[in-house]
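Student: Generate a structure from the sequence data that follows.
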Amino acid sequence: MAWRSKTRNLQVVDTELSADAVEWCPVPSSHGVLACGTYQLQTADDAPPSRTGRLYLFEFRREGSVHPPLTELQRIDTAAILDLKWCHVPFPGGAVLGIAAATGELQLHTLSDSQEGGRRLHPLCSVEVGAERLALSLDWSTGRMDSSDVRLVCSDSAGCLSVLSLAEGALASLSHWKAHDFEAWISAFSYWDTQLVYSGGDDCKLRGWDLRAAPSRPTFTSKRFCPQQPFHCLAPPGRQVLLWDGRNMQRPLGGTPAGGGVWRLKWHPTDPHLLLAACMHNDFHILHCQQALGRGGASPVVASYTLHSSLAYGADWSRLAVEEAAPRSPVAADPKESLAESGSHLRIQYESPTTSFDTSLEDDAGRYIPEGRAAPPVTTTAGAALHPNAGAPSASYVLASCSFYDHMLHVWRWDWTPDHTALKSDLC
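Tutor: Okay, the predicted model is just below:
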């Protein structure tokens, strides 16, 4: 059976400052809450450069097809934000958001109901991971929804990693070590064994660390340059999307050219085969990794979102349930917007930050052909080996993505459904 893939933009928000991180809340009572972080380098002739940022809090409310679904709940001016992630389990005070800041701090905020109504973030605690450095990334040990031992790992611009515990509303340092020769851009727990930590840096090395041993010595180092799903699979950022089996780090299971450098990778929260890639100079793509995890090789691209006009940095899957039928978007009122057909697919040209519109980014066979860019390899989504979750008649997801220099946050929908037209043709 052939499958038809379609993306639909739901809303675009101007974040004013450069947007580089976005995360949906994984706590069940707050699946509609979205956080977005920004980073802005301020320069002046008579002052040293400074890095400022802003934290946005939104809520997704799909009350009708005409109104934009995203509502801003709060904005907090802060130091520049390099990364942000929600803890997967709630605390007595509510959901907790972690922020890696340009001040070298790891900051925590709690989400709770405000006296004025609605939800707001409140500072919980913070800790400096090192002097004269930027905190670059963070991850929680709670990926399998385990709240028995809540820890965080943070990487910084000095190439160091820090592991901290969170108990009774306070952060305590457990270990800190030099992990990379240059900036350590990414760090992550193995959710299937939270005594293992992975990191990647500007020294072009992917490294593993066992917290039960002396962390100053890696368990492995790979120069072929994160762990979030079964099969012990890793997906470190780089110029290729490389899948690894954590039990055998001698060589990757398979690689897929990204066509622009990969900044962020996010596994789908429930489908272990879907991987979302923010490819910097080459937009956002969804890879289907089932075949690569089984037999190795490349992972086909089953969807692409190409409406950002700047560096593709932040991206995340929502856990929101999506209604079965996608409503029609309203006709664009802004005269500067137009649909231009080229190469059997549609490309959106727009300037309005709030209008909703459809995007059909595939050819008649369901293959994606981004306009004017070097896209990753694509294959027709046909056959029993390539499908949504087993037994599902279709799949619909809400996603968010953000881009840097154009300071834009996009919320969009991806529908993956059986192509009944192609099926009827096959039967005839």
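Student: all contacts plus neighbour counts: C-alpha atoms, from now on.
Tutor: Will do.
Student: Show me what the longest strand anywhere in the chain is packed against.
Tutor: As assigned by DSSP state E, the longest strand anywhere in the chain is strand 47-60. Applying 3 or more C-alpha pairs under 8 Å, 6 or more residues apart in numbering; DSSP states H and E, we find strand 47-60 packed against strand 33-38, strand 40-44, strand 70-79, strand 81-86.
Student: Just send those strands back as JSON lines, with distance to residue 253 and mean neighbour count too.
Tutor: Putting the helices and strands packed on strand 47-60 into JSON lines (distance: least, C-alpha to C-alpha, whole Å; neighbours: other C-alpha atoms under 10 Å) gives the following:
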{"stretch": "strand 33-38", "distance to residue 253": "33", "mean neighbour count": "26"}
{"stretch": "strand 40-44", "distance to residue 253": "38", "mean neighbour count": "13"}
{"stretch": "strand 70-79", "distance to residue 253": "39", "mean neighbour count": "16"}
{"stretch": "strand 81-86", "distance to residue 253": "27", "mean neighbour count": "26"}
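Student: right, and those strands - which one's nearest residue 20?
Tutor: strand 33-38 (5.6 Å; C-alpha to C-alpha).
Student: Can you pull out the residues in contact with the closest one?
Tutor: By C-alpha atoms under 8 Å, 6 or more residues apart in numbering, the list of residues contacting strand 33-38 from outside reads 15, 17-25, 53-60, 80-84, 409.
Student: so that strand versus strand 70-79, what angle?
Tutor: Strand 33-38 runs at 40 degrees relative to strand 70-79, counting by axes from the mean of the first three to the mean of the last three C-alpha atoms, to 10 degrees.
Student: what's the angle between strand 33-38 and strand 47-60?
Tutor: Relative orientation of strand 33-38 versus strand 47-60 (the same axes, to 10 degrees): 160 degrees.
Student: now strand 33-38, how far from the centre of its chain.
Tutor: The chain centre lies 11 Å from the centre of strand 33-38; the measure is C-alpha atoms, centre = their mean, to the nearest Å.
Student: what does stretch 83-97 give?
Tutor: Relative to the mean C-alpha coordinate of its chain, stretch 83-97 is positioned 16 Å out (C-alpha atoms, centre = their mean).
Student: Report the buried residues of it.
Tutor: Buried positions in stretch 83-97, judged by neighbour count with 16 or more other C-alpha atoms under 10 Å: 83, 84, 85, 86, 87, 88, 89, 90, 94, 95, 96, 97.
Student: I have a second one here; can you model it like the first so I can compare?
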Amino acid sequence: MTQAVSIDSFDTGYSADSTEFCPYQDHAQYLAVGTYQLTDEQQENVRVRKGKTYLFDVTQPLVPKQVIETPAVLDMKWSHSLINDKQVLGIADSIGGVHLYGFNNQDRLEKLHHVQATDDASVLCLSLDWASRLNKTDQRIVTSHSNGDINILAPAESEYVIQDQWHGHDLEAWIAAFDYWNTNIVYSGADDGLFKGWDTRTPGTTTFVYKRHMMGVTTMQSNPNKEYMLATGSYDETIYFWDTRSMRAPINTFQTPGGGIWRLKWHPTNQNRLLSASMHAGAFVLDLNQENEPKLSTSFLDHTSMAYGADWSFADKDLVASCSFYDHIMHLWKASD
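Tutor: The predicted structure is shown next:
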């Protein structure tokens, strides 16, 4: 196993919890980093959470090209299909909203839309995922919320609207994600330890409910390069690998070096490589062999706080950006070949 070292870093001021590289070839050098700060201010008896989203060009010294102020950021994802001819970043915020920002002609992000999922300002939008990773014609977004709700947002004329909404979990729904190979299917995980599948053609109807993880389910991602492969992660520090054709039991598990897991990201082109932001333990890269058995190949241990965000570059196959919370820092590093 290789231990990676930081190539460059940036102090984000506010706590950093999300890193997302732009997937488009002409903007693949751009990295968005989201932050979260709980303030002492109060509105309607709810403490105000502030956020900033930084835009970096990672081919240059790490000075932000742009800083966008929003409510606190919980999650971000780029759409893999153009929205009204724009490359769009979706941001999930701390007051139950989703913001869409698109590149303009000056390579700056400008606000396009905002969708409010709830009127209750105490409800956080905890995650979002786009259906368009493989199916470019499906531009829907799934979001999960701190009250356990799951929303499907869909484009309607010039804006996004709530297409469907249902109560998925009784505790915080930390994560929701599309099956990229069959976008009728959505997965969700929550603090109740439950991992659920949903068919969006009949909203609110589960296709399965499992409690395999020993603690809250925090992350999952469909493998964009390998059909039927899904990875899930949890506070229990274990990654489960699933064959979506037979969900009765995982095909493999991997016990990470600890810390709990917050984000899992499959490599953009290598179907056997998985990145984990493992909170208290750092960030890790796993490689699967022909039998889908995972092995730890790279660890990054420079974070001195909880590593919440991590993502792969779409331009440089080994480049990773990861960020951590209380030390409010983003690092760039390379996974081993």
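Student: Now do the contacts for residue 144 of the second structure.
Tutor: Going by C-alpha under 8 Å, 6+ apart, the list of residues near residue 144 of the second structure reads 125, 126, 127, 128, 150, 151, 173, 174, 175, 176, 188.
Student: change it to 6 Å
Tutor: Applying C-alpha atoms under 6 Å, 6 or more residues apart in numbering, we find residue 144 of the second structure in contact with 125, 126, 127, 150, 173, 175, 176.
Student: tally of neighbours for the counterpart of the first one in the first structure?
Tutor: It refers to residue 125 of the second structure. Taking TM-score structural alignment, the alignment pairs residue 125 of the second structure with residue 135 from the first structure. The burial count assigned to residue 135 of the first structure is 32, neighbours taken as other C-alpha atoms under 10 Å.
Student: cool, residue 201 of the first structure as well?
Tutor: Using other C-alpha under 10 Å, residue 201 of the first structure is surrounded by 25 other residues.
Student: The second structure: which residue goes with that one?
Tutor: Following TM-score structural alignment, the counterpart assigned to residue 201 of the first structure within the second structure is residue 190.
Student: surely residue 162 of the second structure meets residue 150?
Tutor: No - contact between residue 162 of the second structure and residue 150 fails when scored by C-alpha atoms under 6 Å: they sit 10.5 Å apart.
Student: Show me which of these two is the more surrounded one.
Tutor: Taking other C-alpha under 10 Å, residue 162 of the second structure and residue 150 do not tie; residue 150 has more neighbours (29 against 17).
Student: Am I right that the match of residue 201 of the first structure is in contact with residue 176?
Tutor: No - the pair residue 190 of the second structure and residue 176 fails to qualify as a contact (C-alpha under 6 Å) at a distance of 8.9 Å.
Student: where along the stretch 251-400 of the first structure do the helices fall?
Tutor: The residue ranges that make up the helices of the stretch 251-400 of the first structure, judged by DSSP state H, counting those that start in this stretch, are 290-295.
Student: Strands along that one, start to end?
Tutor: Per DSSP state E, counting those that start in this stretch, the stretch 251-400 of the first structure carries strands over the ranges 254-257, 264-267, 274-278, 284-288, 301-305, 312-317, 338-342, 345-349, 357-359, 395-403.
Student: Save those as JSON lines, and put in distance to residue 10 of the first structure and mean neighbour count too.
Tutor: Listed next are the strands of the stretch 251-400 of the first structure as JSON lines, based on distance: least, C-alpha to C-alpha, whole Å; neighbours: other C-alpha under 10 Å:
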{"stretch": "strand 254-257", "distance to residue 10 of the first structure": "28", "mean neighbour count": "19"}
{"stretch": "strand 264-267", "distance to residue 10 of the first structure": "20", "mean neighbour count": "22"}
{"stretch": "strand 274-278", "distance to residue 10 of the first structure": "18", "mean neighbour count": "24"}
{"stretch": "strand 284-288", "distance to residue 10 of the first structure": "16", "mean neighbour count": "24"}
{"stretch": "strand 301-305", "distance to residue 10 of the first structure": "12", "mean neighbour count": "25"}
{"stretch": "strand 312-317", "distance to residue 10 of the first structure": "14", "mean neighbour count": "26"}
{"stretch": "strand 338-342", "distance to residue 10 of the first structure": "16", "mean neighbour count": "11"}
{"stretch": "strand 345-349", "distance to residue 10 of the first structure": "13", "mean neighbour count": "18"}
{"stretch": "strand 357-359", "distance to residue 10 of the first structure": "7", "mean neighbour count": "20"}
{"stretch": "strand 395-403", "distance to residue 10 of the first structure": "9", "mean neighbour count": "23"}
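Student: can you redo the ones you listed as a markdown table with distance to residue 127 of the first structure?
Tutor: Supplementary listing: the strands of the stretch 251-400 of the first structure in a markdown table, determined by distance: least, C-alpha to C-alpha, whole Å:
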| stretch | distance to residue 127 of the first structure |
| --- | --- |
| strand 254-257 | 37 |
| strand 264-267 | 25 |
| strand 274-278 | 29 |
| strand 284-288 | 33 |
| strand 301-305 | 37 |
| strand 312-317 | 24 |
| strand 338-342 | 48 |
| strand 345-349 | 44 |
| strand 357-359 | 43 |
| strand 395-403 | 27 |
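Student: before we move on, back to that, I'd like the list of the contacts of residue 144 of the second structure that fall within helices, please.
Tutor: When DSSP state H is applied, those are split such that none fall in helices.
Student: which one among these gets closest to residue 29 of the second structure?
Tutor: Distances from these to residue 29 of the second structure were compared by C-alpha to C-alpha; the smallest belongs to residue 127, at 23.9 Å.
Student: which residues sit in contact with the closest one?
Tutor: Under the criterion of C-alpha under 6 Å, 6+ apart, the contact list for residue 127 of the second structure reads 75, 143, 144, 175.
Student: Out of the residues you listed, which is nearest to residue 300 of the second structure?
Tutor: Lowest distance from residue 300 of the second structure to the contacts of residue 127 of the second structure (C-alpha to C-alpha) belongs to residue 75, with 21.4 Å.
Student: residues in the first structure aligned with the helix or strand hosting residue 143 of the second structure?
Tutor: Per DSSP states H and E: residue 143 of the second structure is located in strand 141-145. Strand 141-145 of the second structure lines up with residues 152-156 of the first structure when matched by TM-score structural alignment.
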